[in-house]
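A.B. asks: Kindly generate the corresponding structure for this input.
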Amino acid sequence: MPKGGIYGVDLSETGNLYDVQDRNGHGTHVAGTIAGNGAILGVAPDVGIRAYRVFGAEGGAYNVWIIKALIAAANDGVNVINMSLGGIYIKGQVWWTDPDTGERIKLGNDVADYVAYMRAAKYAEKKGALIVAAAGNDGLNATNRKEVIDYANEKYSPYGYEFKGAGFYTPASLPNVVTVSATGPNDELAMYSNYGAGFVDVAAPGGNLELYYKYLNEGRFDEYINQRLYTKEFNLSSVPIVQYQYNDKGQIIGYTYVRPGYSWYVGTSMATPKASAVAALLFAKHKDASPSQVKVMLQNSAEKIGKPGKDIYFGYGLVNAYRALTMY
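C.D. replies: Model (predicted):
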């Protein structure tokens, strides 16, 4: 994480490459799902794990940070790169209207970033690493480019942005990654999960929000919390307890790690590490396997929960560690 964090205002971020403390919680939740071996037991508790921290306390990261971390992981010889992150990249034209002057400014597009991701992903594959990426949490058909661009315009127009062309979820849309959609407690597609023909490779439990919104919309959210109904649809994993120190400008100037903690999260970010962990188990069993071979094993051993073949919602099916290790 560079000095100052993503917005340049987190003074606890000094640019120290060896500062791996997760200030946000998202990365630790993902890591616990993969390799937790204590109060939280991950899917692959005995695999090694490396942290490449690109998210600060605020969340979010610049593309160059993510791509540099991806390349670093490949150079370090990792077998699986979990990418519980992503966004919409525009192939076309981006405009921004200055709210003060009304001037409409031509900004370009995201083609260069997309190409950089493609090159980094190919490099990682050549180095022996399989990338596993989240499908995204916008509930969209990610292969319908107009639907994606319309959603981007709706979401970002209040900030003055306008998009023309086609929208691609990245890194999920890269051809050589494993893209993971999320399922709920009954093996249904989660209401927030992106999907799409040829987009999703496999599915994994990410939790759902049906009860959450039901009780919220009915004005009974206190019941939802008091009855711990989130335990029926969210994912429990590790999240560190961290306290922040602020200056009089509201900037973070320091932090203190307090203790291990645990929290309930939901999303394709929580589904992705389950698929990554099964891939790691396959690499552990098949030392000389290539990323493409492990991807095929992961797909072929998935439990069919959709239509035959490659389903629009679940790809080849729900990842299954037992089936993967007994079939191969």
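
A.B. asks: use CA for all of it now, contacts and neighbours both
C.D. replies: Fine.

A.B. asks: Now do the same contact list for P291.
C.D. replies: Contact analysis of P291 by CA atoms under 8 Å, 6 or more residues apart in numbering lists 79, 125, 128-130.

A.B. asks: just the helices in the stretch 201-328 of the chain please.
C.D. replies: With helices called from DSSP state H, counting those that start in this stretch, the stretch 201-328 of the chain shows them at 210-217, 221-226, 268-285, 291-300, 321-327.

A.B. asks: follow-up on the earlier one: pull out the buried members of the contacts of P291.
C.D. replies: Neighbour-count burial (16 or more other CA atoms under 10 Å) is assigned, among the contacts of P291, to 79, 125, 128-130.

A.B. asks: got the buried residues for stretch 169-185?
C.D. replies: Applying 16+ other CA under 10 Å to stretch 169-185 flags 169-174, 176-184 as buried.

A.B. asks: And stretch 319-328, by the same measure?
C.D. replies: Using 16+ other CA under 10 Å as the burial criterion, the residues of stretch 319-328 that qualify are 319-321, 323-325.

A.B. asks: Determine which two of the residues you listed are furthest apart.
C.D. replies: Using CA to CA, these reach their maximum pairwise distance at V319 and L325, which is 11.4 Å.

A.B. asks: before we go on, could you also do this sequence so I can check it against the first one:
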Amino acid sequence: MLCISSGTTEDSEILRKAVAHAEENGAVVIAAVGNDNVREPNKVYYPAEYETVIGIGAIDNNDTVADFSQRNGVFAVTQGKDVMALSLNGTIKKYSGTSYANARAAGIIAGLLSQVPDSTPKDVRTAIAMSAVDLGEQGYDCDYGWGKINVYGALLMLMNLQIK
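C.D. replies: Model prediction:
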């Protein structure tokens, strides 16, 4: 798995090929969608925008999309606002950003892969999309993507995909 919490606003052939290479070799690629929505809502970040990348947006404790979270390239969302995390000086503080949501998603996906290790990147994307808690407009939407990642639903879906 590749967890990318940075991006570029320019579509790059090298980056596109690197993502394709990772996918071809069985790596699930997830990426933060960016934090510029308030200032530049039309900004697009790569690799989150690529079709095979799981672009992660941020929501708050009330499952409302965070105002800073980009609305482009969102595949799914997890908590990314007011996340309690260890600071560099060793204290626990609240942080916000799609990188925090992305780290949470990476942990979830790592857990899924530990339970169903033969899952392909496509299987993981399908399981997340099909089991997500739909929070926005019905079905896929730009704010929430497919919705909030449902850990147990995605696990059951992956297990069912492996049986077929």
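
A.B. asks: TM-score, when you put one on top of the other?
C.D. replies: With the length set by TM-score structural alignment, normalised by the length of the second structure, the two chains reach a TM-score of 0.86; 158 aligned residues with a CA RMSD of 2.1 Å.

A.B. asks: For I105 of the first structure, find the nearest of the helices of the stretch 201-328 of the first structure.
C.D. replies: Taking the helices of the stretch 201-328 of the first structure one by one with CA to CA, helix 268-285 is closest: 34.0 Å.

A.B. asks: picking up where we left off before, mapped onto the second structure, which of the contacts of P291 of the first structure hold?
C.D. replies: Of the contacts of P291 of the first structure, the ones still in contact in the second structure (both residues aligned by TM-score structural alignment, their matches' CA atoms under 8 Å) are 125, 128-130.

A.B. asks: Would you mind putting these into CSV with secondary structure and distance to S193 of the first structure alongside?
C.D. replies: CSV is the format used below for those (DSSP: H, G, I helix; E, B strand; the rest coil; distance: CA to CA, whole Å):
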residue, secondary structure, distance to S193 of the first structure
E125, helix, 26
G128, coil, 29
A129, coil, 25
L130, strand, 22
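
A.B. asks: ok, of those residues, which one's closest to A69 of the first structure?
C.D. replies: If you rank these by distance to A69 of the first structure using CA to CA, A129 comes first, at 12.9 Å.

A.B. asks: What does that closest one correspond to in the second structure?
C.D. replies: In the second structure, the residue matched to A129 of the first structure (TM-score structural alignment) is A27.

A.B. asks: Run through the residues that contact that match.
C.D. replies: So A27 of the second structure contacts 1-2, 120-121 (CA under 8 Å, 6+ apart).

A.B. asks: repeat that for 7 Å
C.D. replies: 1-2, 121 (CA atoms under 7 Å, 6 or more residues apart in numbering).

A.B. asks: Could you find the closest non-adjacent residue to the counterpart of Y144 of the second structure in the first structure?
C.D. replies: Residue pairing (TM-score structural alignment): Y144 of the second structure is matched to F314 of the first structure. Spatial nearest neighbour of F314 of the first structure, excluding adjacent residues (CA to CA, 6 or more residues apart in numbering): A203 at 5.0 Å.

A.B. asks: can I assume that neighbour is in contact with V319?
C.D. replies: Yes: here A203 of the first structure reaches V319: they are 6.2 Å apart, a contact under CA atoms under 7 Å.

A.B. asks: returning to that earlier point: in the buried residues of stretch 169-185 of the first structure, find the pair that's most separated.
C.D. replies: Maximum distance among those (CA to CA): 26.0 Å, for N176 and G184.

A.B. asks: how much space between A127 of the second structure and L155 of the second structure?
C.D. replies: Distance, A127 of the second structure to L155 of the second structure, using CA to CA, to the nearest Å: 7 Å.

A.B. asks: And the helix or strand harbouring K91 of the first structure, what does it pack against?
C.D. replies: K91 of the first structure is located in strand 87-97, with elements delineated by DSSP states H and E. Contact here means 3 or more CA pairs under 7 Å, 6 or more residues apart in numbering; DSSP states H and E; on that basis strand 87-97 of the first structure packs against strand 104-108, strand 161-170.

A.B. asks: what sits against whatever residue of the first structure lines up with I59 of the second structure?
C.D. replies: Using TM-score structural alignment, the partner of I59 of the second structure in the first structure is T183. Going by CA under 7 Å, 6+ apart, T183 of the first structure touches 189-190, 203-207.

A.B. asks: May I see the PyMOL selection of the buried members of those residues?
C.D. replies: Command for PyMOL that selects the buried part of these, burial taken from 16+ other CA under 10 Å:
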select buried, resi 189+190+203+204+205+206+207
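
A.B. asks: Mind telling me what K295 of the first structure corresponds to in the second structure?
C.D. replies: In the second structure, K295 of the first structure lands on R125 (TM-score structural alignment).

A.B. asks: Check the gap between the residue nearest to that match when sequence neighbours are not counted and T91 of the second structure for me.
C.D. replies: The shortest distance from R125 of the second structure to any non-neighbouring residue, by CA to CA, 6+ apart, is to I54 (7.0 Å). From I54 of the second structure across to T91 of the second structure, the span is 31 Å (CA to CA).

A.B. asks: got it, and N62 of the second structure?
C.D. replies: If you go by CA to CA, the gap between N62 of the second structure and T91 of the second structure works out to 25 Å.

A.B. asks: Repeat that for E13 of the second structure.
C.D. replies: E13 of the second structure is 41 Å from T91 of the second structure, where distance means CA to CA.

A.B. asks: distance between stretch 125-138 of the second structure and the chain's centre?
C.D. replies: 12 Å (CA atoms, centre = their mean, to the nearest Å).
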